[in-house]
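>>> quick check, what structure comes out for this input:
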Amino acid sequence: VMASAIVGPEGFRRPRLGHDGVISWLTSLLWGGFYKEKYDGIITSAAHDDSECFYESLEWALGVGWADEMMAWAQRGEARKSAKHVKSIRMALKWKQFRRSGGDTICSVARHWWCEARHHLKPQLPMLAFVGPDGSGKSSVIAGVADKLSKMGLQQKFLHWRPYGVQGREDLGQPVSNPHADLPRGWLSSTVKLGVLFWDWWLASLTVLKHARAKTSLVISDRYYNDMLVDPIRYRYGAGLGLARRVFKRFPQPELVFVLVGDPEIILPRKREIPMDILSQQLVLYRNLERRLGDRGRLINVNDSLEDVIEDVFSHLKAYLRGEKKESFKADMSRHLRVAQFVPHYPSVEGISAYCRGLSKEMNLISPRSCPVITLRTELKNLSGDEELLHYPHNSRNPMSLPKDLIRDLENNVHQLDGVVFHGAYHPKIGMLRRHLTRIGIPFIFVPHDPYVPELTQHHALRKWAFWHVFEKRTIRNAVAVQLLAGEHERPLRELGFDIPTEVIPNGCELETISEIPDQVRIPGTGDRVRIQFIGRMDRNHKGLDLLVEAFGQFVREGSFNEVDLILTGNDWEDREELENLSLKLGLKDRVFFTGPRPEHSLVIHSEADVVILPSRFDGFGLCIVEAMLAARPVLVSRRAGVSSHVDDAGGGWLFEPTVEGIKDGLIQACLARLEWPAMGEANRHYVVNNLTWKQAAQKTLDMYRRHF
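Model (predicted):
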């Protein structure tokens, strides 16, 4: 063909007339199985004006018999008759080629079918699914994307909700005006329905859908089976969602799922099929679904114009076809969130309750109803009145048990939560709830409050070793982020092999509590006797209180500080008796005082002290030190406490290594600088007011939640 090509008037080479006629005739006939009548003229002309070339080409391709027959049709202008003999003509072509070059033909056929098998086993064109609430614009977005694909020369095969077997369904469904009108089916019929869906999806996926994707078409589904996890009432599903989740994991998976979400105030006016509260709940569940889908999910913001939404979807699709990785979703830093703090023992007198009380109050002021607290306590005492509680009273001796009502409400997202925050390391109920949230698809952030240093596991070491391997490391690994209270806590986490995102946000304090300080307050260093104060639980391992008592004994024996007393205030943590015996053994009966818990506000207790000390072997932060700084007290702090860097920046205290020698040297340095205590206390208060308030922490925390939830 190339050798006998001619140069046309426009200067381009083209096949001679005889070749052109055969090409025009056989191309559509052999590949498509049909005849194109628009080529009547060129075929008839080739049969008359270049008959020798035309006949030789037919003979070379099909043999003498078919060449004679088709030559006669062409000369009489009856080339269309060939459409009735496509199968025979194809067979003649194959037989002629086989006789001409049998080995090459066999190899070519084998390559063809191997290529076909590869394409069917792993189709090059993806299946796309679009999900979102009514009013999110799925149909319009699909139409816009389909138009762009058509311009690229890519065909599409459309589904709605399910494939409907091998034959498919011409009618892709009508708009539903009341999706929740019908009652759900019973458990048995719903389970049977899951089986039917399973069969339907796999049958179509292995046949017509795979063939379409291997050949010419992208498959686009308007809603698909996972949509039932968000809105089971629409599909009249009455069995458990946990069962549906487990079954859906065995279904064929779309390559890309576009989850269309936005603000309910924008979506609802477009379609008012469901009320605002249900729409808001669905939007949360759709976001959770997208996270659960991992790399296959794409979150699309439909607050923008339709053209922008279509362009956003199409850009994700093009990136996928180019083999690019999923881009991070650009967080909407103005979006309203609702994130629950899970603190089973809330409220209590320890630091985690104080943390959640202050954070919840300020976050709810910035963004109303954004920070509820989930508690399991049966009796609620010492509530501030500013927190929003999700109360599930649960009195069980089993440390692993959780209220069934809590699990059910989380499964149905009754509280419309965008996420949950776990507080505290090595907590049995956190380990159990983590399993449920992972199953349900609600994301969570983990705040261990303490660094994962070796000293953390010295107390109850065997129990913590078992808990670590069964629960704790899975909690860390499955979290969307780990929040740390100090930057130096990241290194121990990385040394354990975790590459999870981390966020550092320090504790804060409530400035309003300054009003708790009496008008007539002790000025540091001006009393007859110096009061070194510790406030916290009587925990010798964590808080380093055994080190403190021993160091104070050496401080008394070796120095000339006979006017210095040590006061320890707080709840017993199994260790008070041992600490008291240690102080008696060291001869400190009249110098070390254990007051137990006191009813006054902590700032009142700090205000009675000259210096406040925190000797922890390790500590997540040290909220008592922030309160002492707010009370204008100089502080002595272990370098292993998260607050130590803030004490250093404030310039109102001393840092020491958590050893007997280090604590003793710190006490000596502090007492030698007694005249500087008032100024150091004021420097501490100034630093806290400007850097460590709950208002500042709440805004940083809210921004963090918007990035990760």
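
>>> could you use CA atoms for every contact and neighbour count after this?
Noted.

>>> check contacts around residue 430.
When contacts are counted by Cα atoms under 8 Å, 6 or more residues apart in numbering, residue 430 is found next to residue 422.

>>> just how off-centre is the longest helix that the chain contains within its chain?
Identified as the longest helix of the chain according to DSSP state H is helix 102-121. Per Cα atoms, centre = their mean, to the nearest Å, the displacement of helix 102-121 from the mean C-alpha position of its chain is 44 Å.

>>> for that helix, packing partners?
Under the contact criterion of 3 or more Cα pairs under 8 Å, 6 or more residues apart in numbering; DSSP states H and E, the helices and strands touching helix 102-121 comprise helix 86-100, helix 210-215.

>>> for the last one, which positions count as buried?
By neighbour count with 16 or more other Cα atoms under 10 Å, helix 210-215 contains the buried residues 210, 211, 212, 213, 214.

>>> nearest to residue 299, of the residues you listed?
Residue 299 has its nearest neighbour among these in residue 213, at 23.9 Å by Cα to Cα.

>>> next one: that closest one from residue 117, what distance?
When Cα to Cα, to the nearest Å is applied, the distance between residue 213 and residue 117 equals 12 Å.

>>> same check, this time on residue 469
Distance from residue 469 to residue 117, counting by Cα to Cα: 44 Å.

>>> can you check residue 446 too?
47 Å.

>>> what's around residue 30, how many residues?
By the other Cα atoms under 10 Å criterion, the neighbourhood of residue 30 contains 16 residues.

>>> my guess is it meets residue 91, correct?
No: with contact defined as Cα atoms under 8 Å, residue 30 does not count as touching residue 91 (10.1 Å).

>>> list the buried ones in stretch 664-676?
Of all the residues in stretch 664-676, those buried under the rule 16+ other Cα under 10 Å are 664, 665, 666, 667, 668, 670, 671, 674.

>>> which residues are contacting that stretch?
Stretch 664-676 is contacted from outside by 525, 551, 552, 554, 555, 559, 561, 636, 653, 654, 655, 656, using Cα under 8 Å, 6+ apart.

>>> name the next helix or strand following the helix or strand where residue 229 lies along the chain.
Element membership for residue 229 (DSSP states H and E) is helix 227-230. Scanning the chain past helix 227-230 towards its C-terminal end, the next helix or strand to appear is helix 241-248 (assignment: DSSP H and E).

>>> elements contacting whatever helix or strand residue 147 lives in?
Secondary structure from DSSP H and E places residue 147 in helix 138-151. In terms of contacts (3+ Cα pairs under 8 Å, 6+ apart), helix 138-151 is packed against strand 127-131, strand 155-160, strand 217-222, helix 306-321.

>>> alongside the first, I'd like the structure of this one:
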Amino acid sequence: MLISQGSNYDGYRFADVYRRAGFAYVLLYHKATNSAVPQLFERQLVQQVYQAARRSLFVSKHNLELTQLQLGLVLPGAEVVRNPYNVPFQGELAWPASTDGITRLACVGRLFLSDKGQDVLLQVLAQDQWRQRAVHLTFYGSGPDEAAIHGMVSFLELEAQVSFVRHVADIAQVWQTHHALLLPSRYEGLPLVMVEAMLSGRPVIAADAGGIAELLDDNKTGFLAAGSTFQALNEALERSWAARSRWPQIGAEAARQVRALVPVNATELLAHKLLTIRSATSYQSGSRAGLSISAPAPAA
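Alright, predicted model coming up:
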């Protein structure tokens, strides 16, 4: 059984059903937060569930280390895996033409303030210097805080500088027209949107959340904010703006570096790993093996 969890404690009750029934299972984690740990009444059960897992698979080293710290355990079979992405591995896109002189930024992800930090980004862009710059931000995505974020844009009178697109079928279309990715996240795993932007040859401006710093080389492949705060994000955005003439070169370096860090065949590697675990488990006496997909959908 593969239990794919949006956050690192979403699916432990699913896993416990299989643990008690004698089934082997693998836990896959897409995000970990430092603001949530198991409550006292459930802590021991969560520890038992995680210790009994055949593997604990994380999308970033940060998430693995944080979860072990929170549980006070070395998790057996814990390792970092790469999720599949949705742009070509080779051949970054041509740099977007800007006939109107506008620098176009994209913030791609769920409209979910507690994780993604869009509120902080809007406060930064509401400053006078950003209102006077030829910059346009597009939010790509939908989510539970969509109405709230629309309301913030209206309240801050940013309608001329900010637009919304709920869905695009082909993420590469975003990078044909946008110059950089903005990620003001408070919590992350390893954002696929960052991998996709870098593979497409676009610099990333992001808060240091989850595994972002494991891929983003500050001032070389993008610009890293110390955290998802007004001061930190403002500082990183100002540095990026001062270096905007170098963005095409920074994007090209981002593509080069990320290809050395993520596999060309991430889908096949993850599938092969799961099948190998299943095969090994099926020969262990006293254990029933199964492999399927369960639990909450991973966070974008």
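
>>> what's the ChimeraX syntax to select whichever of the contacts of stretch 664-676 of the first structure are buried?
Selection command for ChimeraX covering only the buried members of the contacts of stretch 664-676 of the first structure, criterion 16+ other Cα under 10 Å:
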select :525,551,552,554,555,561,636,653,654,655,656
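
>>> for residue 457 of the first structure, state which of the contacts of stretch 664-676 of the first structure is nearest.
Looking at the contacts of stretch 664-676 of the first structure and their distance to residue 457 of the first structure, the nearest is residue 656, at 22.2 Å (Cα to Cα).

>>> and the helices in the stretch 251-400 of the first structure?
Taking DSSP state H, counting those that start in this stretch as the test, the helices found in the stretch 251-400 of the first structure are 264-267, 276-293, 306-321, 351-366.

>>> which residue numbers in the second structure go with the second one?
The one in question is helix 276-293 of the first structure. Counterpart in the second structure of helix 276-293 of the first structure, with TM-score structural alignment as the criterion, is absent.

>>> what do you get for the shortest one?
Mapping helix 264-267 of the first structure onto the second structure (TM-score structural alignment) gives no aligned residues.

>>> and that helix, which residues are buried?
With burial defined by 16+ other Cα under 10 Å, the residues of helix 264-267 of the first structure counted as buried are 264, 267.

>>> name the helices or strands packed onto it?
The criterion is 3+ Cα pairs under 8 Å, 6+ apart, and the helices and strands that helix 264-267 of the first structure contacts are helix 276-293.

>>> give the buried residues for the helix it packs on.
279-292.

>>> so what does it touch, helix or strand wise?
Applying 3+ Cα pairs under 8 Å, 6+ apart, one finds that helix 276-293 of the first structure makes contact with helix 227-230, strand 256-261, helix 264-267, strand 297-301.

>>> quick one: which of these is nearest residue 451 of the first structure?
strand 297-301 (33.4 Å).

>>> and the closest one with helix 276-293, angle?
Angle, strand 297-301 of the first structure to helix 276-293, by axes from the mean of the first three to the mean of the last three Cα atoms, to 10 degrees: 140 degrees.

>>> so which of the contacts of stretch 664-676 of the first structure are in strands?
Assignment to strands by DSSP state E places the following of the contacts of stretch 664-676 of the first structure there: 636, 653, 654, 655, 656.

>>> what do we get in the second structure for the first one?
Meaning residue 636 of the first structure. Under the alignment by TM-score structural alignment, residue 636 of the first structure pairs with residue 205 in the second structure.

>>> wait, is residue 57 of the second structure part of a helix?
No: the assignment for residue 57 of the second structure (DSSP: H, G, I helix; E, B strand; the rest coil) gives strand, which keeps it out of a helix.

>>> burial count for the residue opposite it in the first structure once aligned?
Alignment of residue 57 of the second structure against the first structure is given by TM-score structural alignment, with residue 483 as its counterpart. By the measure other Cα under 10 Å, the count of residues near residue 483 of the first structure is 25.

>>> what's near enough to touch residue 483 of the first structure?
Contact criterion Cα under 8 Å, 6+ apart gives 445, 446, 447, 448, 502, 503, 504, 505 as the residues in contact with residue 483 of the first structure.

>>> change it to 10 Å
Residue 483 of the first structure makes contacts with 421-423, 445-449, 489-490, 501-506, 701, 704, as judged by Cα atoms under 10 Å, 6 or more residues apart in numbering.

>>> which of these fall within helices?
Among those, the subset assigned to helices under DSSP H consists of 490, 701, 704.

>>> would you mind measuring from the closest residue to the second one other than its chain neighbours to residue 621 of the first structure?
Distance criterion Cα to Cα, 6 or more residues apart in numbering; nearest residue to residue 701 of the first structure, sequence neighbours excluded, is residue 505 at 7.1 Å. Distance, residue 505 of the first structure to residue 621 of the first structure, using Cα to Cα: 10 Å.

>>> need the residues touching each of those two.
Among the neighbours of residue 505 of the first structure, those also in contact with residue 621 (Cα under 10 Å, 6+ apart) are 484, 485, 486.

>>> residues near residue 99 of the second structure, how many?
Here the number of neighbours of residue 99 of the second structure (other Cα under 10 Å) works out to 6.

>>> quick revisit: of the helices of the stretch 251-400 of the first structure, which approaches residue 688 of the first structure most closely?
In terms of Cα to Cα, the element of those nearest to residue 688 of the first structure is helix 351-366, at 14.6 Å.

>>> read off where that closest one ends up in the second structure.
Helix 351-366 of the first structure falls opposite no residue of the second structure when the two are matched by TM-score structural alignment.

>>> equivalent analysis for stretch 316-324 of the first structure, please.
Under TM-score structural alignment, stretch 316-324 of the first structure corresponds to no residues of the second structure.

>>> residues in contact with residue 145 of the first structure?
139, 220, 309, 310, 311, 312, 313, 314, 317.

>>> out of the residues you listed, who's nearest residue 532 of the first structure?
Comparing the contacts of residue 145 of the first structure against residue 532 of the first structure with Cα to Cα places residue 312 closest, at 62.0 Å.
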